[in-house]
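Peer 1: below are the sequence and a predicted model; questions follow.
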Amino acid sequence: MALLHKHTQRFLLRIVCIVILCFCSNVMAQEINASKEEEQLDKMLEHHNERYMPRALGFSAGYVTPDVFDFSIFTFLDVLPINITDGYSIHVGYEPLHLRVDDFGASDDALFAAGGWFLFNGIDAVARKITGSESDGPGILVLAPLFIWCGMVYIPLVPGSWLGINDQNHFTTHVIQEGFHTHSFIYTNDLSLRFSMKPSRGTTGYFLDTGIRFEKNFAEDFKYRFFVQLGLFGSG
């Protein structure tokens, strides 16, 4: 009887161990599935929160009171998303080609912007040689001056990023028409509210900007103007 009792105890102990192992395995499997589901949800939220963000080149045309027209090609290129919290970030972009038509005629700042890009890329390459550092893409020695010259920041205000604040810099030159003097250089900062929309299908979006341009011609007093801007962009 004692021997049978011991066998019964061992049998029950094994059953308990098997039940505990099954329970632990089930809990671990649930945690793994929950982790995968949470990861998928984060990706979905990230895609949703940035649905109206440009992912490729865009084009814009604007009218600035009383007598200025702007045309530009810009891009965010997925560069420098600055994460504020999970699922929310602001984005930095650049405008490699900008044309301003005003009293002086057509601006030539795009030529200087292209020259500046190659110049600062060369400086950056030399700095990497000296420091021995390696990185993909242009470094801060290129991006910082380029942002001051023709950069932009988009700050989403709602989920999906279809409404937000866009802040944009322009360093406009008229050197070819006017020569090198103070009247030939204009620095502007555009602060606008952007409304974006796109079809239910496709990867092309549209936006409308309206806001204030703060402008300083190096030979004149500071002034501000109102502007409206229409554009389209590619989104991934």
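Peer 2: That came in fine, so what should we check first? Numbers count the residues shown, from 1 in each chain.
Peer 1: use CA for all of it now, contacts and neighbours both
Peer 2: OK.
Peer 1: strands of the chain, start to end?
Peer 2: 57-64, 68-75, 81-85, 88-102, 105-106, 151-156, 163-173, 185-197, 204-217, 223-234 (DSSP state E).
Peer 1: now the first one, how far from the chain's geometric center?
Peer 2: Put plainly, it is strand 57-64. Distance of strand 57-64 from its chain centroid, counting by CA atoms, centre = their mean, to the nearest Å, is 17 Å.
Peer 1: same question for stretch 193-212.
Peer 2: Taking mean C-alpha positions (CA atoms, centre = their mean), stretch 193-212 and its chain are 15 Å apart.
Peer 1: straight-line length of that stretch, end to end?
Peer 2: 9 Å (CA to CA, to the nearest Å).
Peer 1: so Asn166 versus Gly211, what's the distance?
Peer 2: The value you get for Asn166 to Gly211, if CA to CA is used, is 9 Å.
Peer 1: closest to Cys17 out of the strands of the chain?
Peer 2: Cys17 lies closest to strand 81-85 among those, at 43.9 Å (CA to CA).
Peer 1: and the angle for that closest one with strand 88-102?
Peer 2: 140 degrees (axes from the mean of the first three to the mean of the last three CA atoms, to 10 degrees).
Peer 1: what is strand 81-85 packed up against?
Peer 2: In this structure, strand 81-85 packs against strand 88-102, with contacts taken as 3 or more CA pairs under 8 Å, 6 or more residues apart in numbering; DSSP states H and E.
Peer 1: residues making contact with the strand it packs on?
Peer 2: Here strand 88-102 makes contact (CA atoms under 8 Å, 6 or more residues apart in numbering) with 46, 49, 67-77, 79-84, 106-110, 113-114, 146-147, 150-156, 172.
Peer 1: which residue, other than its chain neighbours, is closest to the residue most central in space within the chain?
Peer 2: By CA atoms, centre = their mean, the chain has its centre lying nearest to His91, at 2.7 Å. Counting by CA to CA, 6 or more residues apart in numbering, His91 lies nearest to Pro81, which is 4.6 Å off, once chain neighbours are set aside.
Peer 1: another structure for you, compare them:
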Amino acid sequence: MSTPIQPWYTFEDVSYTSSLIGAAAPDASVDGRIVTELRDAILAGDLVAGTRLNQADLATQLGVSRIPVRDALQRLAAEGLVEIRGRAGTFVSALSVADLQELYELREAVEPLAARLGLPNVGRAQFLRMEQLHRQLAEEQDPRAWMRANAAFHAQLHASAGRPRMIALVEHLRRLTDRYLHLHLSVIGGLERLQDEHAQILDAARRRDPAAVAECTHVHLATSHEFVLSYLLEHDLEIPPAELKETP
């Protein structure tokens, strides 16, 4: 009997996208809380690249047993935020030029298509939600809150594409690039440019122009790709595997 092929994504990716457009509640379970806390710590740089994550220490800090910590680390490994290296332990993944380029090349290929396919199915409520989120993005100061609003803004389009695998892929890739976007927002800057690009996407969507929505989405991703890539190359932010730290 042949071994079943395991998917590269889980349907959590689809359900999470649904939560972004208001169709589902966030994961409030213990596992979900731990994943959120650890993800936020990695995105904010509190747990830097190369840090060794000790399950026992994390369980004590979070006030839980080791089992939900282990499960949370496995979920974060699927998002590319940590690396599980067998007996060597679990480490916060390094920021990598090669990783950045592959992720953004994939996003630039898939996300504009999803937005183009989704636009004809977007209703008035979703347009109003996009406008509300666009205003929120203009005022939001916290990078993590900005990223959540940004994800919801784009989800109004691609979540309507009627392509479950494509939607899951878009969401999966977005999560994998979250650390680079956080770097873009908190260190590199460029919020005004991002807001201008969101305005262009929204305008193209209002005009019901699928080709323009796809082009604006591609430009939006490609520009962010170039911004972060230039910063990584300039500051040589790839961290060698030998530079490891224990969790405090």
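Peer 2: Everything's here; your move. The structure displayed is predicted, hence computed values, not measured ones.
Peer 1: let me see the TM-score of these two.
Peer 2: Overlay of the two chains. TM-score (TM-score structural alignment, normalised by the length of structure 1): 0.22; 85 aligned residues with a CA RMSD of 5.7 Å.
Peer 1: shared neighbours, Asn166 and Gly211 of structure 1?
Peer 2: With CA under 8 Å, 6+ apart as the test, Asn166 of structure 1 and Gly211 both reach Asp190, Leu191, Ser192, Leu193.
Peer 1: from these, pick the one nearest Arg14 of structure 1.
Peer 2: Leu193 (68.6 Å).
Peer 1: looking at it, that closest one is touching Leu163, isn't it?
Peer 2: Yes. If you go by CA atoms under 8 Å, Leu193 of structure 1 and Leu163 touch, sitting 7.4 Å apart.
Peer 1: in structure 2, which helix is the longest?
Peer 2: helix 210-235 (DSSP state H).
Peer 1: would you mind measuring from Val228 of structure 1 to Phe69 of structure 1?
Peer 2: Counting by CA to CA, the gap from Val228 of structure 1 to Phe69 of structure 1 is 10 Å.
Peer 1: just Asn26 of structure 1 next, same as before
Peer 2: 65 Å.
Peer 1: Asp109 of structure 1 now?
Peer 2: Applying CA to CA to Asp109 of structure 1 and Phe69 of structure 1 gives a distance of 14 Å.
Peer 1: more crowded one of these two?
Peer 2: Comparing Asp109 of structure 1 with Phe69 by other CA atoms under 10 Å, the one with more neighbours is Asp109, at 25 against 18.
Peer 1: for Val142 of structure 1, which non-adjacent residue is closest in space?
Peer 2: Phe120 (5.0 Å).
Peer 1: so how many other residues sit close to the one you found?
Peer 2: 20.
Peer 1: any idea how far it is from Asn169 of structure 1?
Peer 2: Counting by CA to CA, the gap from Phe120 of structure 1 to Asn169 of structure 1 is 18 Å.
Peer 1: ok, now Leu193 of structure 1?
Peer 2: Relative to Asn169 of structure 1, and taking CA to CA, Leu193 of structure 1 is found at 15 Å.
Peer 1: neighbour count winner among the two?
Peer 2: Asn169 (22 against 19).
Peer 1: you'd agree the more buried one is up against Trp149?
Peer 2: Yes. Shown here, Asn169 of structure 1 and Trp149 form a contact pair, counting by CA under 8 Å, at 6.3 Å.
Peer 1: closest to Leu13 of structure 1 out of the strands of structure 1?
Peer 2: strand 81-85 (49.6 Å).
Peer 1: quick one: buried residues of the closest one?
Peer 2: Neighbour counts using 16 or more other CA atoms under 10 Å place Pro81 of strand 81-85 of structure 1 among the buried residues.
Peer 1: Val213 of structure 2: neighbour count?
Peer 2: Neighbours of Val213 of structure 2 using other CA under 10 Å come to 28.
Peer 1: repeat for Gln156 of structure 2
Peer 2: Counted with other CA under 10 Å, Gln156 of structure 2 comes out at 27.
Peer 1: can you check His170 of structure 1 too?
Peer 2: 21.
Peer 1: and the gap between it and Leu141 of structure 1?
Peer 2: In terms of CA to CA, His170 of structure 1 sits 19 Å off from Leu141 of structure 1.
Peer 1: quick check: longest helix in structure 1 by residues?
Peer 2: helix 2-49.
Peer 1: what's it packed up against?
Peer 2: Secondary elements touching helix 2-49 of structure 1 (3+ CA pairs under 8 Å, 6+ apart): none.
Peer 1: tilt between that helix and strand 151-156?
Peer 2: Using the same axes, to 10 degrees: helix 2-49 of structure 1 against strand 151-156 is 120 degrees.
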